[in-house]
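> sequence plus the predicted model coming up.
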Amino acid sequence: MDELLKAHEAAALLHTSERFIRRLIAERRIEFVKVGRHVRIRESALLAFIVAGTVEPLTTSDVTRKAA
């Protein structure tokens, strides 16, 4: 079972502000769990958010195709 993280714990893992995490939750850009009135983020949901935002680097062939 995944660990449930508080907003400040998720922010610490991403090296960002708690406000950013709360905005992601408010905009429903990240999956979250409501436990009563408390909001928690599953560790796997945080990892999925990171993977979804990952941008692959360009290769040399990508650059030469765009220049042609």
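On my side now, so go ahead. Note that the structure is a prediction, hence the values are computed from the model and not measured.
> when you work out contacts or count neighbours from here on, use the C-alpha atoms and nothing else.
Will do.
> what does whichever strand in the chain runs longest rub up against?
For the chain, the strand that runs over the most residues, judged by DSSP state E, is strand 38-42. For strand 38-42, contacts defined as CA atoms under 8 Å, 6 or more residues apart in numbering pick out Asp2, Glu3, Leu4, Leu5, Lys6, Ala7, Ala10, Glu31, Phe32, Val33, Lys34.
> also this one, for the comparison:
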Amino acid sequence: MLLTPEEVADWLKVSPVTVKNKYRAWGLRSQKVGRLLRFRERDVVAYLEANYQ
């Protein structure tokens, strides 16, 4: 399942702008769908498990 930056921001409790500006620094893998930025749910879960346990 692909998540929008807004959905990822809800999970991480940050603003969507923060997700768009920081996802590379955080090491979150992204995918482009046309011009839109999307994130795989499993990549976000893996990021959370690696960094917030």
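Yep, it's here. Just so you know, these numbers come straight off a predicted model, no measurement behind them.
> hmm, back to that, so which of the contacts of strand 38-42 of the first structure are in strands?
Leu4, Leu5, Val33, Lys34.
> what is the equivalent residue in the second structure for the last one?
Aligned counterpart of Lys34 of the first structure in the second structure: Lys32 (TM-score structural alignment).
> just put the ones in strands among the contacts of strand 38-42 of the first structure in JSON lines and tack on distance to Phe49 of the first structure and neighbour count.
Converted to JSON lines, those look like this (distance: CA to CA, whole Å; neighbours: other CA atoms under 10 Å):
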{"residue": "Leu4", "distance to Phe49 of the first structure": "15", "neighbour count": "18"}
{"residue": "Leu5", "distance to Phe49 of the first structure": "14", "neighbour count": "18"}
{"residue": "Val33", "distance to Phe49 of the first structure": "15", "neighbour count": "14"}
{"residue": "Lys34", "distance to Phe49 of the first structure": "18", "neighbour count": "9"}
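> which of those residues sit farthest apart?
Taking CA to CA, the two most distant members of these are Leu5 and Lys34; they sit 11.4 Å apart.
> mean deviation, the longest strand of the first structure versus the second structure?
Compared with the second structure after fitting, strand 38-42 of the first structure deviates on average by 0.6 Å (mean CA distance after the TM-score superposition for the first structure).
> flag every buried residue along that strand.
The neighbour-count check on strand 38-42 of the first structure (16 or more other CA atoms under 10 Å) flags Arg40, Ile41, Arg42 as buried.
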